[in-house]
Structures are given as structure tokens and as C-alpha cells.
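**Student:** I'll drop the sequence and a predicted model, then ask my questions.
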Amino acid sequence: MLLVAGLGGSAGYWGPNVDAFAARHQVVLHDHRGTGGSTRSEMEYSVELLADDLLRLMDRLDIDKAHLVGHSTGGAMGIVLGAKAPERIASLVLYATWAELDAQMESCLSLRRRILSGMGEAEYHRATPLFLYPPYYVRDHRAELDREIAVAVAATPSRSIMDARAAGIMAFDGLRYLDKIRCPTMVLVAQDDILTPPYSSELIAARIAGAELVQLPRGGHAFSRVEPVAFNNLTLDFLAAHPIGTYAHV
């Protein structure tokens, strides 16, 4: 089971979910290129590059086939691999992701890039919770979020890497991959997600044959952290219905 984080790229994003998943599955987490403990490459980034990195990681770990649970950018990576390497992906959970950049997402990401450029890495990380979490969560978890911000600031990539990563995901065109995906797919989104709103998930689910769309009433862009028990249960139930070895690619 591959847990693939979003734009921040850190394996630590999945902290509230790992124990529940590891009780039933072998769980693999990684820091994206440019983040955490991975190579801090100063280069042009793309979703396809990050997806290729993940495929090479699977090769290195001798993983022939896996379930992929992807958040946001991680979901976009799943879209790429589901289309380009179908023999390696048993099922997809595409959570709070997108296939086509729309005006709302473009506005949010452009603002985040301006904060990064004009105010620096620390202020970028301080602003990030406003895009990820719904207002009630920010209200009720201020101390926890302050600790999360401090960790992000201490481990931050360079300004140029962060901007290159954001530029790469803004350039992503996932529409060309969707009709090539044949594995079991659940598309999951919260109705109060302001970064990848529900219509982005509706489009993905409509274009992937047989995809299941699940919309939750609240949880923001970081539903798996805001409502971890609900997220864990939904994901585990979906994977249990599609065990590795029972799906034949056509």
C-alpha cells in the first residue's frame, strides 16, 4: 500500500493514518524528490517526474504491484501510473486531487507562490494550513498546527525547489490519462475543500470507467488528517473489496 503525499511531499503527512493501515497492509511511504530526506534537486519538476520516481522506488523495493492512495499531487501521480503502468497498480484512491487546473486552484496556488516569493519559506508554511484545513479545524487545533508549522519550517526545501514543484503541478494535464485507467478506483473529496473543490473529483470520476465517487460533508483539503477515522475506514473498506491478485488488467 503506497501512501503518496501532496504538494508538501512529506511522508509525515500520513501520521494519523499509518497505524490503522499497517494493521492490515504493508505500508510504504516516501518523501517526494525535493522534500524531506529525499534528494533536494534544483530542477524543473512535473507530476510525471514524481510518478517515475515512485515507480523506481517500487522497483528498488521489489514491489510488483500495490494499492496507491494519493492525496492531491499524490493523486495526480496515481492518475499517471494508473494509465502508464497499469500492471503495477492494483487500485487507486484519488483523494482531494485534480486532473485539470481550474481558476480556483490556479488562484490558490498562484497566491501561495507569491507568498513564497515575496515573504519567504517560513511565511509560506505559516499560510499553508489556511488552504488545507477547514475553519473549524484551525479554530480548534491552533497549538497542534503551530507545532506542524514549526516542523515544516525546520525541514523546508529551498524557495526555488518549492516554487518549481508548485509550477510543475500547475502545468499538469491529467485529462489525457483518465480514460486509460482500468483498475478499481475510488475518488474521495470533502465538500468544503477549497483547493481542489468537489467538481474536480466529479470530473475525474466521470472519466474513469467504473470509478466510485465519495463526497464527505466536511474535512477540507486535508480530510485524512481532519477526519482520520472516517478516511481510514473508507479506504480500508475499498481496498478489502479489491484485494491484490483478484483484478486482471484488460
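**Tutor:** Now that the structure is in, tell me what you want to look at. Residues are numbered from 1 along each chain as shown.

**Student:** going forward, measure contacts and count neighbours with C-alpha atoms only.
**Tutor:** Fine.

**Student:** All the strands of this protein, in order from the start?
**Tutor:** Secondary structure of the chain (DSSP state E): strands located at 2-4, 28-29, 66-71, 89-95, 185-190, 212-216.

**Student:** So for Met43, which of those strands sits nearest?
**Tutor:** The closest of the strands of the chain to Met43 is strand 2-4. By CA to CA, the value is 20.9 Å.

**Student:** In TSV: the strands of the chain, plus mean neighbour count and distance to Ala206.
**Tutor:** TSV is the format used below for these (neighbours: other CA atoms under 10 Å; distance: least, CA to CA, whole Å):
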stretch	mean neighbour count	distance to Ala206
strand 2-4	24	23
strand 28-29	17	29
strand 66-71	24	18
strand 89-95	27	13
strand 185-190	26	10
strand 212-216	16	9
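
**Student:** now those in a markdown table, with distance to Leu49?
**Tutor:** Formatted as a markdown table, those follow (distance: least, CA to CA, whole Å):
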| stretch | distance to Leu49 |
| --- | --- |
| strand 2-4 | 14 |
| strand 28-29 | 17 |
| strand 66-71 | 15 |
| strand 89-95 | 17 |
| strand 185-190 | 22 |
| strand 212-216 | 27 |
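
**Student:** Structure two is appended below for comparative analysis:
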Amino acid sequence: MHIELTPAPVPNAPVLLLIAGLGGMGSYWLPQRATLSEHYQLVIYDQRGTGENKEPLPNDYCLADMAQEIHTAMLHQGITHYSVLGHALGGLVALQLALDYPAAIDKLAIINGWLQLNAHTRRCFAVRETLLRDSGPAAYLQAQPLFLYPADWMAANQPRLEAEEAMHNAHFQGTENLTRRLNALKAADFHATAAHIHQPVLVICSRDDLLVPWNCSEELHNALPDSLLEIMPWGGHACNVTAASDFNQRLLRLLATEPAYHKEIV
């Protein structure tokens, strides 16, 4: 698996692994790169089946596979200890990494994540799957921003949305790979295992997220032994993109929090 390592800002700088959501592309983290790379050595990658790591995925592909692939790639780079920032599906992979490789994981930061797929989120994905199946990838990608961004942000950023749509069409991961990755996402359930995750976890969400209701993050926070819930008032599902400056400030402050997080809502 091809991964990218940014230069360490100082000798022995902490390592932060960035895991995107269902789109799978490391380019998702562009709004965070400059800020985070001043403090961390970043590991950024396209998930297996997407982008530079595009290949056919097996029918039984699951979260444990996603976690094993990136952890093995980290070991190949000589990285044995790191923190993880994950968005949605990427946050689920982060939880799986903490369960499967606990000695390697320092902290987790999970954006708009969940314990188990919410009924509303399941309906949203069903609509998107119908578009993909009946109308094709172009229609699926045209509708995608509706689930990611607030309406006012979309209205003010039409040229950017058109450029993103063209880029996603050019680099589409393929219907079969997307379906298999989505099936892995839908099958994830951390109700029985969240209590075994003992690393500090920052759970961050946006109150106006259309795809994943904010209370899913609250439920995840309540199930984790050592977590902090941060609720942003605006930003949609991709709040780290639409409200990048606010998000980055909150993230850096909370990643630096010592000792371990306390159970509270900020």
C-alpha cells in the first residue's frame, strides 16, 4: 500500500495518521495539512480500492481488513506508535485499530462517527445506493455534496463543487469497490467493544450534520471509557472542510489535552 509521510516538523515529532471517509482519498485532508504538519508528522493515504491504491476488493471486505492494511503499512515505514484522526468510516477504522493494535495507538480523534449505523444514516445510504445502481456513478457523485455540506455553504461554493465533482468522476473507485466498502461500514457495530478502547478519544461532530445525526457522536462518547465530546454548531458532515479554521483550532487544542480526557461536553 502506498502511503505519504510529511516531513517531521521537529526530531521525534508525534505521528498522526489521517483516515478519510467513504470516498477514501487522502486529498480529503487538504484543509488540515498545513496546520497539522506544524505539529505532527502526518501519514496520509488513499484507502485500498481507491485512488493510488485502487485494486479489486474481496466480497467479504471488512473493517478489520482496513485496519490491518494500514497498520501493516505503518510498520513497513518503521512507525510503531501513532495517533489517528478519522472521518466517518475513517473514524470506524480508527476504533478498529485501537481494538486490534492497542499498543500502537496513542490517541484517537473521530469526526462524525458512530457505534452502529443510525436508522436515518442507513436511509441516506440506501438513497445513494439506489442512485448508484439505477442512475450510475455520475448521478451518485452529483448528489454527494447534499449529504456532506450545509446548504448555505454549497450555494456560496458552486465553482468548487463543480471542480470536486469532476475530480471525483475522474478518480471514481468503481461501483463494486464502493459497494463493498459501504457494506463494511454498514456492518460495523462497536456496542460490545467500545468499553475495551482505553486510549483517549476526541469525538467531534457538527450539530447540523445531515448524514450522521450529532447524537450518534454523543452515543459513541458515552460508550467510551475515556473520551471528550466536542460539538460544532455548524459545518455539516464535512465540518473539517466547511469550517476548517474553527475545526483545526479545536482539534489542536484537544489533541494537546493532558492528562486523559474527562467526560464532558464542550
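**Tutor:** Cool, the structure landed. Keep in mind that this is a model prediction, so the values were computed, not measured.

**Student:** picking up where we left off before, of the strands of the first structure, which approaches Phe131 of the first structure most closely?
**Tutor:** strand 185-190 (13.1 Å).

**Student:** can you give me the helices in the first structure?
**Tutor:** Secondary structure of the first structure (DSSP state H): helices at 18-22, 47-60, 73-84, 103-119, 121-132, 135-140, 142-154, 159-170, 175-178, 198-207, 223-226, 228-241.

**Student:** Out of those helices, which one sits most buried?
**Tutor:** Ranked by mean neighbour count under mean count of other CA atoms under 10 Å, the helices of the first structure are led by helix 73-84, which reaches a mean of 26.

**Student:** Relative to the second structure, what is the average displacement of that one?
**Tutor:** Its aligned residues in the second structure lie a mean 0.9 Å from helix 73-84 of the first structure after superposition (mean CA distance after the TM-score superposition for the first structure).

**Student:** and for that helix, what span of the second structure is it aligned with?
**Tutor:** Taken onto the second structure by TM-score structural alignment, helix 73-84 of the first structure occupies residues 89-100 there.

**Student:** Spatially central residue for the first structure, please.
**Tutor:** His71 (2.0 Å; CA atoms, centre = their mean).

**Student:** Would you agree that residue is in contact with Ala5?
**Tutor:** Yes - using CA atoms under 8 Å, His71 of the first structure is in contact with Ala5, at 5.3 Å.

**Student:** ok, and what's touching stretch 82-94 of the second structure?
**Tutor:** 14-22, 63-64, 66-67, 104-114, 185, 188 (CA atoms under 8 Å, 6 or more residues apart in numbering).

**Student:** Sorry, slip of the keys, the one I care about is stretch 57-68 of the second structure.
**Tutor:** Under CA under 8 Å, 6+ apart, the answer for stretch 57-68 of the second structure is 47-49, 92-94, 96-97, 100, 176-177, 180-181, 183-185, 188.

**Student:** next one: stretch 211-229 of the first structure
**Tutor:** With CA under 8 Å, 6+ apart as the criterion, stretch 211-229 of the first structure contacts 13-14, 16-17, 96, 131-134, 137, 184-196, 198, 201-202, 205, 230-232.

**Student:** now for Arg182 of the first structure: what does it line up with in the second structure?
**Tutor:** Under TM-score structural alignment, Arg182 of the first structure pairs with His198 in the second structure.

**Student:** Surely that match touches Ala223?
**Tutor:** No - when contacts are counted by CA under 8 Å, His198 of the second structure is not listed as touching Ala223 (11.2 Å).

**Student:** ok, back up a step: show me the contacts for the match of Arg182 of the first structure.
**Tutor:** Contacts of His198 of the second structure (CA under 8 Å, 6+ apart): Leu224, Pro225, Asp226.

**Student:** Tell me which residue of the second structure lines up with Phe21 of the first structure.
**Tutor:** Phe21 of the first structure maps onto Leu36 in the second structure, by TM-score structural alignment.

**Student:** Sorry, slip of the keys, the one I care about is Val151 of the first structure.
**Tutor:** Per TM-score structural alignment, the equivalent position to Val151 of the first structure in the second structure is Met167.

**Student:** Alignment lookup: Leu213 of the first structure to the second structure.
**Tutor:** Looks like Leu213 of the first structure aligns to Leu229 there (TM-score structural alignment).

**Student:** and the gap between that match and Gln249 of the second structure?
**Tutor:** To Gln249 of the second structure, Leu229 of the second structure is 15 Å away according to CA to CA, to the nearest Å.
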